[in-house]
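[1] would you be able to build a 3D model of this:
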Amino acid sequence: MADISAKMVKELRDMTGVGMMDAKRALVEVEGDMDKAVDYLREKGMAKAGKKNDRIAAEGLANVAVNGNFAAIVEVNSETDFVSKNEMFQDLVKSIAKEVAENKPASMEEALAIKTDKGTLETELIEAQTVIGEKISFRRFEIVEKADNAAFGAYLHMGGRITVLSVVDGTTDEEVAKDIAMHVAAINPRYVDETQIPQEELDHEKTVLTEQALNEGKPANIVDKMVIGRLNKFKAEISLVDQPFVKDPDMTVKNYVSSKGGTVNSFVRFEVGEGIEKREDNFADEVMSQMKK
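    Just a heads-up that it's a prediction; the model follows:
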């Protein structure tokens, strides 16, 4: 039998909201496989979908910079949340976004080699690390291009803890595109529309929903209809254009954008630290370590 640690149980509880014993039983049942444990609990009707990338970990900020028909969204990480409030760090993140938007590097290696007034982006990161006294890491970036008759929308939540870059075609109204970026920041869709959902993901969801319906004791002759209905609901929930618009839930995002003469082209959403395991520090110790610097 797999060794089920207290940390694994806590992680599964955080992801699914089930009780401690239910989480442990699920992990034992699937021999410690976290993804299978989530599916097991969902099939039993005990949990909602859990996603690994919901585990927010590292600190830092993300930002957006626009340069003509190109824009860049970047994420820069630090060890503690204190650093994200540091003016030098904030300026560094903005500078990195600006340089990436202007130079359009094809890789992180090219991005770090971008020439600046102080040398390169890499030397600026090293300097900031020395001055601030924490490891500073330029984690990721994405460059987005738009057409002349399209608009970029940028939205920074909590100063850049969640940052979104959207593109809306058919209009140059940046406020409309910003509204879409704000919606994406709040609701966190995974795709623009259902055509982008991989068939593998749909097949997996259909399997889970089928087991869920059968475990509810539904007659086999109506399970298929139930699964179709629930699968359509699932697709709508994760597809941006089919979601109720956050500023006016009486209309969908698609209807809102259409009313402005546009269509949603794409979006990129960076949530700082998503997918990175966070070191479990004692908060009091963290405060003391900052006071000593």
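[2] drop to CA atoms for contacts and neighbour counts, all remaining ones
    Fine.
[3] what about the helices in the stretch 101-250 of the chain?
    108-112, 121-132, 174-187, 199-215, 220-238 (DSSP state H, counting those that start in this stretch).
[4] report the contact partners of the closest residue to Val272 other than its chain neighbours.
    Among residues not flanking Val272 along the chain, Arg161 sits closest, at 5.4 Å (Cα to Cα, 6 or more residues apart in numbering). Applying Cα atoms under 8 Å, 6 or more residues apart in numbering, we find Arg161 in contact with 60-62, 271-272.
[5] go on, Met20?
    Contacts for Met20 were tallied using Cα under 8 Å, 6+ apart; they are 9-10, 13.
[6] that older thread, so for Asp39, which of the helices of the stretch 101-250 of the chain sits nearest?
    For the helices of the stretch 101-250 of the chain, the distance to Asp39 is smallest for helix 199-215, at 6.7 Å, taking Cα to Cα.
[7] other residues contacting that closest one?
    Residues outside helix 199-215 that contact it (Cα under 8 Å, 6+ apart) are 39, 42-45, 220, 223-224, 226-227, 230-231.
[8] one more: stretch 75-89?
    By Cα under 8 Å, 6+ apart, the residues outside stretch 75-89 that reach it are 58-63, 90, 93, 128, 132, 134-141, 270, 272-273.
[9] buried by neighbour count, from those: which ones?
    Listed as buried from the contacts of stretch 75-89 are 58-63, 90, 93, 128, 132, 136-138, 141, 270, 272-273; burial here means 16 or more other Cα atoms under 10 Å.
[10] to compare against the first, here's another:
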Amino acid sequence: MSLLRSLRVFLVARTGSHSAGSLLRQSPQPRHTLHAGPRLSASASSKELLMKLRRNTGYSFVNCKKALETCGGDLKQAEIWLHKQAQKEGWSKAAKLQGRKTKEGLIGLLQEGNTTVLVEVNCETDFVSRNLKFQQLVQQVALGTMMYCQSLKDQLSTYSKVRWLTSVILALWKAEAGGSLEGFLNSSELSGLPAGPDRDGSLKDQLALAIGKLGENMTLKRAAWVKVPSGFYVGSYVHGAMQSPSLHNLVLGKYGALVICETSEQKTNLEDIGRRLGQHVVGMAPLSVGSLDDEPGGEAETKMLSQPYLLDPSITLGQYVQPQGVSVVDFVRFECGEGEEAAETE
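    So this is what the prediction gives:
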């Protein structure tokens, strides 16, 4: 008797009414474990945490997974860990890229009440300047500068309270009329400012993060800030302007200008006048304000009020301003990348 036949006989004897063939074909019953439910729940929870961490930070799936594993699933600690790692990588990349030319970038202009700031952040290519992460860096620099400027609110009362950061800071002060305060920050001063209300560390830390993410050399070049009391107005203009992705009162572009004006009465068209004056400063690049008593100049004139008015060259800017009831006190002009070519030649 063959082995298979002997097995069939044995099974029939043991099972009675069931056929050996049907028993051989029956599938084994699944084995249930006590922890099957909780394991599925934990997996779903981990996936949800992972997705949330990616949304919050923008880092890769692999890095977010590693962060959660390192921090035992603690979302907040995982975010902190990711930022620290990104800063380390950013500083390392920044050191490698240091010295590469940064001729491109953006000007950012931010206005809040009587305070206006103008900042310049540079990168290597125009392609990166159009990247959202780079624009967010410019936004952080503008916010950091604004916070610094607003912290000086008690220093508008007397000249003696103005603190000079370095020799490059310029203060414009008119104590008798109530005064306006204006200052400049160079690259190193700007880098040392706090990053803002929703960021840890300094603006230099934010710069390193951006370099790590975008892979280009970048610089925080400069910033200007202006605070004016009642009776003064700051006109502004940004050429090629585009709105910030998340801050409604921040405008980005390649050229920017602030024009500080004094006016004896509140006018409804001050904003339009200020914009036109800003356009003139951007287009004509004056070097000083000059006086209404100066003789009209030609295209090579560098005194603002003596220059042919950009929007109507038949008159000077002074002739445009005088009937408007405002007087130009000072101006600031930023052109993205200016000075880089001269520095490269030297």
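[11] can you pull the TM-score for these?
    With the length set by TM-score structural alignment, normalised by the length of structure 1, the two chains reach a TM-score of 0.58; 191 aligned residues with a Cα RMSD of 3.0 Å.
[12] so where is the helix or strand encompassing Asp22 of structure 1 in structure 2?
    Following DSSP states H and E, one finds Asp22 of structure 1 within helix 20-29. The counterpart of helix 20-29 of structure 1 in structure 2, using TM-score structural alignment, is absent.
[13] can you map out the strands along structure 2?
    104-112, 115-123, 181-185, 218-227, 232-239, 242-243, 250-253, 255-263, 308-309, 312-316, 326-335 (DSSP state E).
[14] for whichever residue in structure 2 pairs up with Phe267 of structure 1, which non-adjacent residue is closest in space?
    Matched by TM-score structural alignment, Phe267 of structure 1 corresponds to Phe331 in structure 2. Once flanking residues are discounted, Phe331 of structure 2 sits nearest to Val259: 4.3 Å by Cα to Cα, 6+ apart.
[15] quick check: the aligned residue for the one you found in structure 1?
    Applying TM-score structural alignment, one finds that Val259 of structure 2 aligns to Ser166 in structure 1.
[16] before we move on, back to that, among the contacts of Met20 of structure 1, who's most crowded?
    Among the contacts of Met20 of structure 1, Val9 has the most neighbours (other Cα atoms under 10 Å), with 23 neighbours.
[17] got a list of what that one touches?
    20, 23-24, 27.
[18] from these, keep the buried residues only.
    By neighbour count, with 16+ other Cα under 10 Å, these hold 23-24, 27 as buried.
[19] redo those residues as JSON lines? Include distance to Ala284 of structure 1.
    Putting the buried ones among the contacts of Val9 of structure 1 into JSON lines (distance: Cα to Cα, whole Å) gives the following:
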{"residue": "Ala23", "distance to Ala284 of structure 1": "30"}
{"residue": "Lys24", "distance to Ala284 of structure 1": "30"}
{"residue": "Leu27", "distance to Ala284 of structure 1": "32"}
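[20] which SSE is immediately downstream of the helix holding Asp22 of structure 1?
    Per DSSP H and E, the first helix or strand lying C-terminal to helix 20-29 of structure 1 is helix 34-43.
[21] ok, now which ones touch the match of Val259 of structure 2?
    By Cα under 8 Å, 6+ apart, the contact list for Ser166 of structure 1 reads 152-154, 177-178, 180-181, 265-268.
[22] repeat that for 7 Å
    Applying Cα atoms under 7 Å, 6 or more residues apart in numbering, we find Ser166 of structure 1 in contact with 152-154, 177, 180-181, 266-268.
[23] tell me how far it lies from Gly262 of structure 1.
    Applying Cα to Cα, to the nearest Å, the value for Ser166 of structure 1 to Gly262 of structure 1 is 13 Å.
[24] and Leu214 of structure 1, by the same measure?
    43 Å.
[25] do the same with Leu41 of structure 1
    41 Å.
[26] which of the strands of structure 2 sits closest to Ala94 of structure 2?
    Each of these has some distance to Ala94 of structure 2 by Cα to Cα; the shortest is strand 218-227, at 8.2 Å.
[27] Provide the aligned range in structure 1 for that closest one.
    Under TM-score structural alignment, the match for strand 218-227 of structure 2 is residues 136-145.
[28] residue in structure 1 matching Ile107 of structure 2?
    Under the alignment (TM-score structural alignment), Ile107 of structure 2 maps onto Ala62 of structure 1.
[29] burial count for the closest residue to that match other than its chain neighbours?
    Nearest non-adjacent residue to Ala62 of structure 1, counting by Cα to Cα, 6+ apart: Glu75, 4.2 Å away. Number of residues near Glu75 of structure 1 (other Cα under 10 Å) recorded here: 26.
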